[in-house]
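> Sequence unavailable; structure follows:
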């Protein structure tokens, strides 16, 4: 046994996470702000041999712990760029782009107080015109007769004058970003690295979780009044070439 030295342990660490594809980790995202990185050791199944002999009746003669539930881990994080938000929503992330579209002669019957969806979002507000179908020339006034939510592409009437059949003309804006497809990837295989320090001793520490199969396990309140937190939980596995599912290195 190594020389014993009594000390406490509080970790601070930079967490990095990589997607594993075909058994090979890719690029690592991070550092991720992680408030919980919890390991649960394997839960063994105990097999006992009980005595039925006269002098030791009811006592355990032999006991063996067999492999039971696999080691698990859980991670809470509030770093939520598109990739991690997709993880928290059990989804996938992909590039999003929209080119400029020109819409002419779009027929819509507006209703007062209720929104209608235009054929495209990202409306260029400076280009929209709404014309009465009844005469084909009278333009309605935005903010008086109708209103538009340009990003969503929604339009509604604000008064009785606007609550009629109209023709809408507009251009859209070019847009780009990330699109998250929720609930499309239930199981996520990841490798996790922590580059840390024991705040009690000031000594460095390094944690590697070689492979974990995660699932998003907590509801995500997109309208929360505090920072949104994602939660991933899953089973740690021992990949080929390794002798344990994870390792903790404490530096001298």
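On my side now, so go ahead. Computed from a predicted structure; not experimentally measured.
> From now on I want contacts and neighbour counts done on CA atoms only, so please keep to that.
Fine.
> Could you list the buried residues of the longest strand anywhere in the chain?
In the chain, with assignment by DSSP state E, the single longest strand is strand 204-216. Buried positions in strand 204-216, judged by neighbour count with 16 or more other CA atoms under 10 Å: 204-216.
> List of residues touching that strand?
Applying CA atoms under 8 Å, 6 or more residues apart in numbering, the contact partners of strand 204-216 are 20, 73, 87-90, 186-198, 230-239, 245-252.
> From the residues you listed, which land in strands?
Reading strands off these with DSSP E, I get 20, 73, 188-198, 230-236, 246-250.
> residues contacting residue 72?
So residue 72 contacts 39, 40, 41, 42, 233, 234, 235, 236 (CA under 8 Å, 6+ apart).
> you'd agree the second one is up against residue 73?
Yes - the criterion here is CA atoms under 8 Å, and residue 40 meets it with residue 73 at 5.9 Å.
> More neighbours: the two, which one.
Each of residue 40 and residue 73 has its neighbours counted (other CA atoms under 10 Å); residue 73 has more, 19 against 12.
> What residues does the nearest residue in space to the more buried one that is not next to it in sequence make contact with?
Spatial nearest neighbour of residue 73, excluding adjacent residues (CA to CA, 6 or more residues apart in numbering): residue 39 at 4.4 Å. Neighbouring residues of residue 39 by CA under 8 Å, 6+ apart: 71, 72, 73, 74.
> just residue 250 next, same as before
Per CA under 8 Å, 6+ apart, neighbours of residue 250: 203, 204, 205, 206.
> mind redoing it with 10 Å?
196, 197, 198, 203, 204, 205, 206, 207 (CA atoms under 10 Å, 6 or more residues apart in numbering).
> Likewise for residue 238?
209, 210, 211, 212, 244, 245, 246.
> re earlier: shared neighbours, residue 40 and residue 73?
Counting by CA under 10 Å, 6+ apart, the residues touching both residue 40 and residue 73 are 235, 236.
> hang on, the earlier thing: among the contacts of strand 204-216, which ones are buried?
20, 73, 87-90, 186, 188-198, 230-237, 245-246.
> immediately after the helix or strand hosting the residue nearest to residue 73, which helix or strand?
If you go by DSSP states H and E, residue 39 is part of strand 34-40. Next helix or strand after strand 34-40 toward the C-terminus (DSSP H and E): strand 43-50.
> Use this one as the comparison:
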């Protein structure tokens, strides 16, 4: 058994999440990346009875502490699609686009505004913007600008394109892959947690397993914060069927 008289910890946080669609747990542990906080607070409520007798009013005649559900706070410092999903109580979906092209796609000019083409990741070669009759080919940088990455065209007020003019756009776009988080689609996160930790004082192992927790994000996530972003999750611990406590802390000694 560890004889360390202090604790300075480090560790990895792993999640097992309840799937609302399949009504099952993953039954596996997913690493959530860098985490700077894993804190549990055991809560109790003090019930007190005071006397109202003659000459004794206000004196305590009975007191009992009642256990309440422990609270947990986890701070995730690795901001990726999986963790952003938790920050916004959302669902994760694939972001996909096959390669292809558009030919004489009609858009309506609005000077100074970016007009989406419905596709992204356009190639710069052979990208053209023409008048509705196809006679005039407008000049890039003079009459319009292109955001090839987002797939948008901006007619310039200093060019020869008239406001509200009908334009024909042609070009080739490349494939896109990635992830999409659809925010605010879930009310809560039901999960299990495992802290695979270690006491740096003597190198001994320290584990904390949460058998069930109901979590929700705390505060906002600022995409333009002054410092590195993090995601804070807070919630209550639940004692599930088959368990006698909502969590346990283990100090294993391997032989």
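Perfect, I can see it now. Remember, predicted model here, so these are calculated numbers, not experimental data.
> still on that earlier bit, quick one, the longest strand of the first structure and strand 34-40 angle?
Interaxial angle, strand 204-216 of the first structure versus strand 34-40 (axes from the mean of the first three to the mean of the last three CA atoms, to 10 degrees): 80 degrees.
> residues in the second structure matched by strand 204-216 of the first structure, start to end?
Aligned by TM-score structural alignment, strand 204-216 of the first structure falls on residues 205-217 of the second structure.
> now that stretch: how far from the chain's centre is it?
18 Å (CA atoms, centre = their mean, to the nearest Å).
> how much does that stretch stray from the first structure?
Superposed on the first structure, stretch 205-217 of the second structure shows a mean distance of 1.0 Å to its aligned residues (mean CA distance after the TM-score superposition for the first structure).
> can you map out the helices along the stretch 1-150 of the second structure?
81-87 (DSSP state H, counting those that start in this stretch).
> how about residue 8 of the second structure, what's its partner in the first structure?
Match for residue 8 of the second structure (TM-score structural alignment): residue 10.
> mind checking how far residue 85 of the first structure is from residue 165 of the first structure?
Using CA to CA, to the nearest Å, we find residue 85 of the first structure at a distance of 41 Å from residue 165 of the first structure.
> I figured residue 34 of the second structure hits residue 229, correct?
No - the criterion here is CA atoms under 10 Å, and residue 34 of the second structure misses it with residue 229 at 11.8 Å.
> any shared contact partners between the two?
76, 77, 78, 79.
> which of these tops the neighbour count?
Busiest of these [other CA under 10 Å] is residue 76, holding 23 neighbours.
> if I pick that one, what's in contact with it?
13, 32-38, 83-84, 86-87, 229-233.
> same thing with residue 6 of the second structure?
199, 200, 201, 202.
> sec struct for residue 170 of the first structure, please.
Under the three-state scheme (DSSP: H, G, I helix; E, B strand; the rest coil), residue 170 of the first structure adopts strand.
> Give me the nearest residue to it, chain neighbours excluded.
Residue 170 of the first structure sits nearest to residue 128 (CA to CA, 6+ apart), 4.3 Å away.
> just to revisit the earlier point, tell me which of the contacts of residue 238 of the first structure is nearest to residue 179 of the first structure?
Checking the contacts of residue 238 of the first structure against residue 179 of the first structure with CA to CA, the nearest one is residue 212 at 25.1 Å.
> Any figure for the gap between the spatially closest residue to that closest one that is not a sequence neighbour and residue 147 of the first structure?
Excluding its sequence neighbours, the residue lying closest to residue 212 of the first structure (CA to CA, 6+ apart) is residue 236, at 4.2 Å. Distance, residue 236 of the first structure to residue 147 of the first structure, by CA to CA: 53 Å.
> same deal with residue 62 of the first structure?
Taking CA to CA, one finds residue 62 of the first structure at 79 Å from residue 147 of the first structure.
> try residue 94 of the first structure
On the measure of CA to CA, residue 94 of the first structure and residue 147 of the first structure end up 32 Å apart.
> do the same with residue 250 of the first structure
With CA to CA as the criterion, residue 250 of the first structure and residue 147 of the first structure are 62 Å apart.
> Neighbours of residue 98 of the second structure, how many?
The number of residues near residue 98 of the second structure, taken as other CA under 10 Å, comes to 11.
> no, scratch that, I was asking about residue 183 of the second structure
15.
> dump the residue contacts of it.
Contacts of residue 183 of the second structure by CA under 10 Å, 6+ apart are 84, 85, 86, 87, 88, 89, 90, 91, 92.
> That one -> the first structure?
In the first structure, residue 183 of the second structure lands on residue 182 (TM-score structural alignment).
> If we ignore the residues flanking it in sequence, what's nearest the spatially most central residue of the first structure?
The centre of the first structure sits closest to residue 88, judged by CA atoms, centre = their mean, with a distance of 2.2 Å. What sits nearest to residue 88 of the first structure in space, not counting adjacent residues and going by CA to CA, 6+ apart, is residue 230, at 4.9 Å.
> The one you found is in contact with residue 89, isn't it?
Yes - in this structure residue 230 of the first structure lies within contact range of residue 89 using CA under 10 Å: 8.0 Å.
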